[in-house]
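Student: Dropping a prediction and its sequence here:
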Amino acid sequence: VVGGGVIAANFLLNRETRGAFSEGERSFLNETFWYVGGGLTLTAGLARYFHSTGFSLRIMAANPWLVLGVGLVGSIGTMMGTLWTDPDNTVLKHTFFTAFQACQAATLSPIFFMFPPAIIARAALYTVGLVGALAYVGATAKNDQYLYMGGPLLAGLVVVALSSLAPMVLPATAMRTLAVTEAVSLYGGLAVFGGFVLFDTQKVLAHARLAEAGRIKRDPVKESISLELDFINIFIRMLQILGMQQRK
């Protein structure tokens, strides 16, 4: 922990930073993070509502593969609708955005059965701190410093995804292998999605500069989706890690 703190402090204090934001960059970044915060608040509120009304219990009692398939199709469909809808069509854009939050909430609502409220609150607090710190680093770093990470992060994401699927294909007797794949999925996933926060924050600023130049349309709703998914994936892993620590 001490060694990691020294490395992190050196990284934050001695890194190369950028100059001041232009007005376009500042407003675009602020608007994007307002949508991130609003989307996550809506998702959390709907997830709690689904739990209190018994909807999450019915989800858990249903065929898990059917629930997974419907949730995946719904989330991907509404996400694609949000990303591809022209930003000038604000009503349809925000309808897809709201539907995406509802799909995410339905998928996440069973966590209220799996983890006590104190663990959920701690995981959320830690995630806010981690994502906030990484977003600050990404926003204040030199222009495009982390955009090169796209390829390596995608490769890491594939490894994490395959590790997450390992329990479905490996025999239960392969305990050591399953323990390794679980560690890769959890801790490797934290590293990968933390890297995506840096990457996506700088991507927002790059798109802000393109929008200022008139080369693309301003679309903070679209930009917020990737950062929101980063947050949710980090939160889920924080939740699992804290849950494992409590059981020990």
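Tutor: Received the coordinates, thanks. What you see is a predicted model; the values in this text were computed from it and never measured. Residues are numbered from 1 along each chain as shown.
Student: CA atoms for contacts and neighbours, from now on please.
Tutor: Fine.
Student: after the host helix or strand of L190, next one along is what?
Tutor: L190 is part of helix 189-212 when elements are defined by DSSP states H and E. Proceeding N to C from helix 189-212, the next assigned helix or strand is helix 220-247, under DSSP H and E.
Student: Report the inter-axis angle for that next one versus helix 189-212.
Tutor: 170 degrees (axes from the mean of the first three to the mean of the last three C-alpha atoms, to 10 degrees).
Student: Name the residues of helix 220-247 that are buried.
Tutor: If you call a residue buried by 16 or more other C-alpha atoms under 10 Å, then helix 220-247 has these buried ones: 220-243.
Student: List the contacts of the closest residue to Y187 other than its chain neighbours.
Tutor: Among residues not flanking Y187 along the chain, R237 sits closest, at 7.7 Å (C-alpha to C-alpha, 6 or more residues apart in numbering). Contacts for R237 (C-alpha atoms under 8 Å, 6 or more residues apart in numbering) come out as 186-187, 189-190.
Student: and the comparison structure, right after this:
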Amino acid sequence: MADVNTIRTAAGTRAAQIDEGLRAHMNKVYGTMSVGMLITFAAAWAISGLAVTTDPAAAVAQIGTDKYLTQLGATLYTSPLKWVIMFAPLAFVFGFSAGINRMSAATAQTVFYAFAAVMGLSISSIFLVFTGYSIAQVFLITAIAFAGLSLWGYVTKRDLSGMGTFLIMGVIGLIVASIVNIFLASSAMAFAISVIGVLIFAGLTAYDTQTIKNNYLAHAHHGDSEWLGKSAIMGALSLYLDFINMFMFLLQLFGNRE
């Protein structure tokens, strides 16, 4: 009996350690994601502030009543550079995902924060197009929806792995449709893309949260802190992209334009 009790005690201790480690891992994921989000919106706000002026003497082009583009704004939003800025985050994600195995966890975290700044540059035009109030309002809505979906993905006993292929195919379809609509400029197609985009990234939020949790549980017994550190950063990247994309699609649907 003593041996059985010892085994049970050891198993219980090990389970408690894994639970504690999982909580720490998820806290790191959400913490890294939150810092990245802060960097993104700070960069977007700062860049948009430099791109717009109310002084006609310093203006290059007028975009509204008493609102003008500076030389920086014209370069970012009306020159061919805008295409580089638009697609830079996508290229950054592919490069980061391909190269993370060759990075240390500390380097990967730095690269993630650099990516967050690049994303801020890419979406900075939202402060020119939408009112500040509606941006804050949609951000709050997104945060509430994201928290609920991520919590559900974490606690549900349902296996969401079957959704993965379908959702990734949906993302690819969204990217293709969005590129096509750049040239078509169809408002109906833009509306459909936004609605479908919200649904896809809502599903990905729950799916990615469960995947992050399961990956930790599958590898925790190895005790590889470096691998777990990079896994947390990749998890933060996944959830960050889910949040940003859901926010942008909701903003297209419900944001009030200047």
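Tutor: The structure has been received and is ready for your questions. A quick note: this is a predicted structure, and the numbers were derived from the prediction, not measured.
Student: related to what we said a few turns ago, in the second structure, which residues correspond to the helix holding L190 of the first structure?
Tutor: The aligned range for helix 189-212 of the first structure in the second structure is 197-220, by TM-score structural alignment.
Student: Show me what counts as buried in stretch 15-28 of the second structure.
Tutor: Residues of stretch 15-28 of the second structure classed as buried under the neighbour-count rule (16+ other C-alpha under 10 Å) are 18, 22, 25-26, 28.
Student: What residues of stretch 87-97 of the first structure count as buried?
Tutor: 87, 93-94, 96-97.
Student: Ok, stretch 126-140 of the first structure next?
Tutor: Under the neighbour-count criterion of 16+ other C-alpha under 10 Å, stretch 126-140 of the first structure has 127, 130-131, 133-135, 137-140 buried.
Student: just stretch 104-116 of the first structure next, same as before
Tutor: For stretch 104-116 of the first structure, using 16+ other C-alpha under 10 Å, the buried residues are 104-112.
Student: ok, back up a step: so what secondary structure elements neighbour the helix holding L190 of the first structure?
Tutor: helix 23-52, helix 117-140, helix 150-169, helix 220-247 (3 or more C-alpha pairs under 8 Å, 6 or more residues apart in numbering; DSSP states H and E).
Student: I59 of the first structure is nearest to which of those?
Tutor: helix 23-52 (9.8 Å; C-alpha to C-alpha).
Student: Next, the mean deviation of that closest one compared to the second structure.
Tutor: When the second structure is overlaid, helix 23-52 of the first structure sits 1.1 Å from its aligned residues on average, using mean C-alpha distance after the TM-score superposition for the first structure.
Student: which secondary structure elements does that helix contact?
Tutor: Packed against helix 23-52 of the first structure by the contact rule (3+ C-alpha pairs under 8 Å, 6+ apart) you find helix 90-108, helix 189-212, helix 220-247.
Student: ok, residues contacting the next helix or strand after that helix?
Tutor: Under the assignment DSSP H and E, the closest C-terminal helix or strand after helix 23-52 of the first structure is helix 55-61. Helix 55-61 of the first structure has contacts (C-alpha under 8 Å, 6+ apart) with 50-51, 67, 106, 109-110.
Student: Tell me who's in contact with A206 of the second structure.
Tutor: 149-154.
Student: Hmm, I typed the wrong one, I wanted L190 of the first structure.
Tutor: Residues in contact with L190 of the first structure (C-alpha under 8 Å, 6+ apart) are 233-234, 237.
Student: Nearest to N63 of the first structure among the helices and strands packed on helix 189-212 of the first structure would be which one?
Tutor: Of all these, helix 150-169 comes closest under C-alpha to C-alpha, at 16.2 Å.
Student: after superposition, how close is the closest one to the second structure?
Tutor: Mean deviation for helix 150-169 of the first structure: 2.5 Å (mean C-alpha distance after the TM-score superposition for the first structure).
Student: how big is the angle separating that helix from helix 189-212?
Tutor: Using the same axes, to 10 degrees: helix 150-169 of the first structure against helix 189-212 is 140 degrees.
Student: list the buried ones in helix 150-169 of the first structure?
Tutor: Result for helix 150-169 of the first structure [16+ other C-alpha under 10 Å]: buried residues 153, 156-157, 159-160, 163-164, 166-167.
Student: Among these, which one lies nearest to T41 of the first structure?
Tutor: Out of those, the member with the shortest distance to T41 of the first structure (by C-alpha to C-alpha) is L157, at 25.8 Å.
Student: Show me what that closest one lines up with in the second structure.
Tutor: Per TM-score structural alignment, L157 of the first structure is aligned with V171.
Student: Okay, that match and V118 of the second structure: tell me how far apart.
Tutor: 21 Å (C-alpha to C-alpha, to the nearest Å).
Student: try Q137 of the second structure
Tutor: Applying C-alpha to C-alpha, the value for Q137 of the second structure to V118 of the second structure is 23 Å.
Student: do I85 of the second structure as well
Tutor: For I85 of the second structure, the distance to V118 of the second structure - C-alpha to C-alpha - is 8 Å.
Student: Then H221 of the second structure?
Tutor: With C-alpha to C-alpha as the criterion, H221 of the second structure and V118 of the second structure are 36 Å apart.
Student: Name the residue in those two with the higher neighbour count.
Tutor: Each of H221 of the second structure and V118 has its neighbours counted (other C-alpha atoms under 10 Å); V118 has more, 21 against 10.
Student: dump the residue contacts of that one.
Tutor: 40, 88-89.
Student: what's the answer for F41 of the second structure, then?
Tutor: G120.
Student: which position in the first structure aligns with it?
Tutor: Using TM-score structural alignment, the equivalent of F41 of the second structure in the first structure is A44.
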